[in-house]
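> Have a look; sequence and predicted model below, questions after that.
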Amino acid sequence: MAAANRHPAFMPLILVGGLIFGFGLAYSHMARPEVVLDFLQFEDFGLVFVMFGGAAVTGLTYLVAPRLFDRAPLTGDSFERRLKSFDRNVLVGGAIFGAGWGLSGICPGAAYASLGVGNVTILWALAGMFVGAYLQGYWRSRDSARDAAVAGTRGDD
């Protein structure tokens, strides 16, 4: 559905949801890289409970919402499962995400929350995320242009 057809409260609710998410990360200390690194080094398992809590709420919502509503209340989109095929991009992207998470001790969502609680050095990790996202977009558009050129030359035969 086009953005123009969305409910007027859609964007403000996205902002409020993001603020609540960031507050939850800060309150649970998951916006502190040292806590995440302790988890990755098997010294503190608090992150398991935070992730389980988030997965439980999400799972319950995905189970209950389609039964209560025929369409998403704010977007009007139908509730349906979107499957992403497991391909090279998913594998490489997951590996890069995991390596970045392990090296910096923070994932993208928590990085913004970490900045919000005064961790200014997290700007280095955020800069790395932006550079990585830009490079991925550049390579993807370059590959798409190359694939289109190859498909165009095949059509001339």
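Nice, thanks for sending it over.

> going forward, measure contacts and count neighbours with C-alpha atoms only.
Noted.

> Which stretches in the protein count as helices?
Along the chain, the stretches classed as helices by DSSP state H are 10-27, 33-40, 46-68, 88-104, 108-116, 123-155.

> of all those helices, which lies closest to residue 76?
Closest to residue 76 of those is helix 10-27 (Cα to Cα; 10.8 Å).

> and the angle for the closest one with helix 108-116?
The directions of helix 10-27 and helix 108-116 differ by 70 degrees, with axes from the mean of the first three to the mean of the last three Cα atoms, to 10 degrees as the criterion.

> Show me what counts as buried in helix 10-27.
For helix 10-27, burial by neighbour count (16 or more other Cα atoms under 10 Å) applies to 21-26.

> Any idea how far it is from the middle of the chain?
Offset of helix 10-27 from its chain centre (Cα atoms, centre = their mean, to the nearest Å): 14 Å.

> ditto for stretch 61-71
With Cα atoms, centre = their mean, you get 22 Å for stretch 61-71.

> now stretch 98-117
Taking mean C-alpha positions (Cα atoms, centre = their mean), stretch 98-117 and its chain are 12 Å apart.

> what's the answer for stretch 97-111, then?
Put simply, stretch 97-111 sits 11 Å off its chain's centre (Cα atoms, centre = their mean).

> next up, a second structure to put side by side with the first:
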Amino acid sequence: MKYIKYILTGMLLGIVLVKSEAISWYRIFEMFRFESFHMYGIIGSAVLTGILLIQLSKKYGVKTYNGAPITIKPKERSKYRYLIGGSIFGLGWALTGACPGPIFTLIGTGLFSMIIVLISAVVGTFVYGLLKNKLPH
């Protein structure tokens, strides 16, 4: 019962993703062909919301539920890191029609071929974990 809030939050996210058409392969295809602003609007509003919430949490000293301060460590800047990682992520997104977040929502809507994508994502994450120390960061 203590996990019910997470289940309900996930269900709400799934409903929002379906109703906003953010999981639609056709909307994603339009985005990659620069034919529609729909997905850019969704992604842009999510980025702006994230920026706003991070700035507000810094300003008001928001703490975790345990009372610890929230800290965000600065990341090392490397244009190649983001170029290569973003290209791999974008290629996977374009080929499958889904970024990692909505995979479960797509399976929940009955698109069972996404189970292959889910398995591939898990295997890819496992392989990255094995190779992480050997990769340039």
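Yep, it's here. It should be emphasised that the depicted structure is a prediction, and the values quoted were computed from it without experimental measurement.

> TM-score for this pair?
The TM-score (TM-score structural alignment, normalised by the length of the second structure) is 0.78; 133 aligned residues with a Cα RMSD of 2.5 Å.

> Show me what residue 92 of the second structure aligns to in the first structure.
Correspondence of residue 92 of the second structure to the first structure, assessed by TM-score structural alignment: residue 100.

> cool, and residue 21 of the second structure?
Residue 21 of the second structure maps onto residue 29 of the first structure when the alignment is built from TM-score structural alignment.

> how many neighbours does the nearest residue to that match once chain neighbours are set aside have?
Nearest residue to residue 29 of the first structure in three dimensions, chain neighbours excluded: residue 35, at 6.9 Å (Cα to Cα, 6 or more residues apart in numbering). Using other Cα atoms under 10 Å, residue 35 of the first structure has 20 neighbouring residues.

> In this structure residue 35 of the first structure contacts residue 28, no?
No. Counting by Cα atoms under 8 Å, residue 35 of the first structure stays clear of residue 28, with 9.7 Å between them.

> that older thread, residues contacting the match of residue 92 of the second structure?
By Cα atoms under 8 Å, 6 or more residues apart in numbering, the contact list for residue 100 of the first structure reads 106-107.

> Next, name the residue at the spatial heart of the second structure.
In the second structure, the centroid-proximal residue (Cα atoms, centre = their mean) is residue 101; its distance is 4.7 Å.

> how about it, what's its match in the first structure?
By TM-score structural alignment, residue 101 of the second structure lines up with residue 109.

> Which residue is the nearest non-sequential neighbour of its match?
Nearest to residue 109 of the first structure is residue 22, by Cα to Cα, 6+ apart, at 7.5 Å.

> quick one, what contacts that neighbour?
109-110, 112-113.

> 10 Å instead, please
16, 28, 30-31, 109-114, 116-117 (Cα atoms under 10 Å, 6 or more residues apart in numbering).

> same deal with residue 62 of the first structure?
56, 79-81.

> Most neighbours of all those, which one?
Counting neighbours by other Cα under 10 Å, residue 79 comes out on top of the contacts of residue 62 of the first structure with 14 neighbours.

> what's the counterpart of that residue in the second structure?
Mapped onto the second structure by TM-score structural alignment, residue 79 of the first structure lines up with residue 70.

> could you measure the closest residue to that match other than its chain neighbours against residue 74 of the second structure, distance?
Nearest non-adjacent residue to residue 70 of the second structure, counting by Cα to Cα, 6+ apart: residue 63, 5.5 Å away. Look at residue 63 of the second structure and residue 74 of the second structure: by Cα to Cα, to the nearest Å, they are 18 Å apart.
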